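1. sequence first, then the predicted structure, then my questions.
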Amino acid sequence: MEQIQSFLPIILLFLVMYLFLIRPQMKKAKQEKQFAAQLKKGDKVITTGGLHGKVLELNDDGTCIIECGAGKIKFERSAISMERTAKLNAPLIEKK
């Protein structure tokens, strides 16, 4: 019984780390993977580097062609920012 009590703080620490650190990261990674899989031609996107453009082509190797002001550029789908793209495509809310 005494041995269990000595390991209890360590067990609780790992439980808290899992609940507050590991699990949310896994959930976010799953959402980003799903977002990249749901991209389609014509979507307006923003890359993690801040480049704005429109998806022209989606390739099977995990890349896509984006049209922007500089022309057509090839990116990895994982380089498209889910958060920034969601803000770009969100309906504008009028301030009163």
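-> Good, I have the coordinates.

2. for the rest of this, base every contact and every neighbour count on C-alpha atoms.
-> OK.

3. got the contact list for residue 56?
-> 41, 42, 64, 65, 66, 67 (CA atoms under 8 Å, 6 or more residues apart in numbering).

4. dropping in the other structure now:
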Amino acid sequence: MDSLIRLAPWIVIIAFFYLLVFLPESRRRKKYNTMLSNLKVNDQVITKGGIIGKIINIRENESFITIQTGPDRIKIKLDKTGVLNVLSENKTSEDSGENKIEGKKEV
């Protein structure tokens, strides 16, 4: 019984550490993997190197994407995991039409 009392603080510390470190990290990793699987052509992305570009090609079987960046339309091929975040997603023509109508009503 005495050894159990000595171990109790360590058990509490380990549980607290798990809740503060591992659980949020697993949630972040799951959200990141979902974002990578939902990448589409014409999404504007930022890479881990800080390059901003638009996706022009996605190769699912190789897990590579090609982005186009800058006024010179430079094409860069990179691994999907090189994408840090999606800046703007591809909007369908129906969504953009609704936004134009709403914009006219507000003015």
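-> In hand now; what should we look at? Quick caveat: nothing in here was measured; it's all calculated off a predicted structure.

5. hmm, back to that, of the contacts of residue 56 of structure 1, which are reproduced in structure 2?
-> On the basis of both residues aligned by TM-score structural alignment, their matches' CA atoms under 8 Å, what survives of the contacts of residue 56 of structure 1 in structure 2 is 41, 42, 64, 65, 66, 67.

6. element containing residue 73 of structure 1, please.
-> Following DSSP states H and E, one finds residue 73 of structure 1 within strand 71-76.

7. same question but for residue 101 of structure 2, I mixed them up
-> Short version, using DSSP H and E: residue 101 of structure 2 is in helix 93-106.

8. tell me how far that helix lies from the chain's centre.
-> 27 Å (CA atoms, centre = their mean, to the nearest Å).

9. now do the buried residues in it.
-> If you call a residue buried by 16 or more other CA atoms under 10 Å, then helix 93-106 of structure 2 has no buried ones at all.

10. then stretch 32-49 of structure 1?
-> 32, 36, 39, 44, 45, 46, 47.

11. closest to residue 3 of structure 1 among these?
-> Distances from residue 3 of structure 1 to the buried residues of stretch 32-49 of structure 1, taken as CA to CA, are shortest for residue 32 (42.3 Å).

12. spit out the contact partners of that closest one.
-> Each residue near residue 32 of structure 1 by CA under 8 Å, 6+ apart is listed here: 78, 82.

13. next one: it from residue 89 of structure 1, what distance?
-> Distance, residue 32 of structure 1 to residue 89 of structure 1, using CA to CA, to the nearest Å: 16 Å.

14. between the contacts of residue 56 of structure 1, which is nearest residue 10 of structure 1?
-> Nearest to residue 10 of structure 1 among the contacts of residue 56 of structure 1: residue 64, at 45.5 Å, using CA to CA.

15. I'm done for today, thanks for sticking with me.
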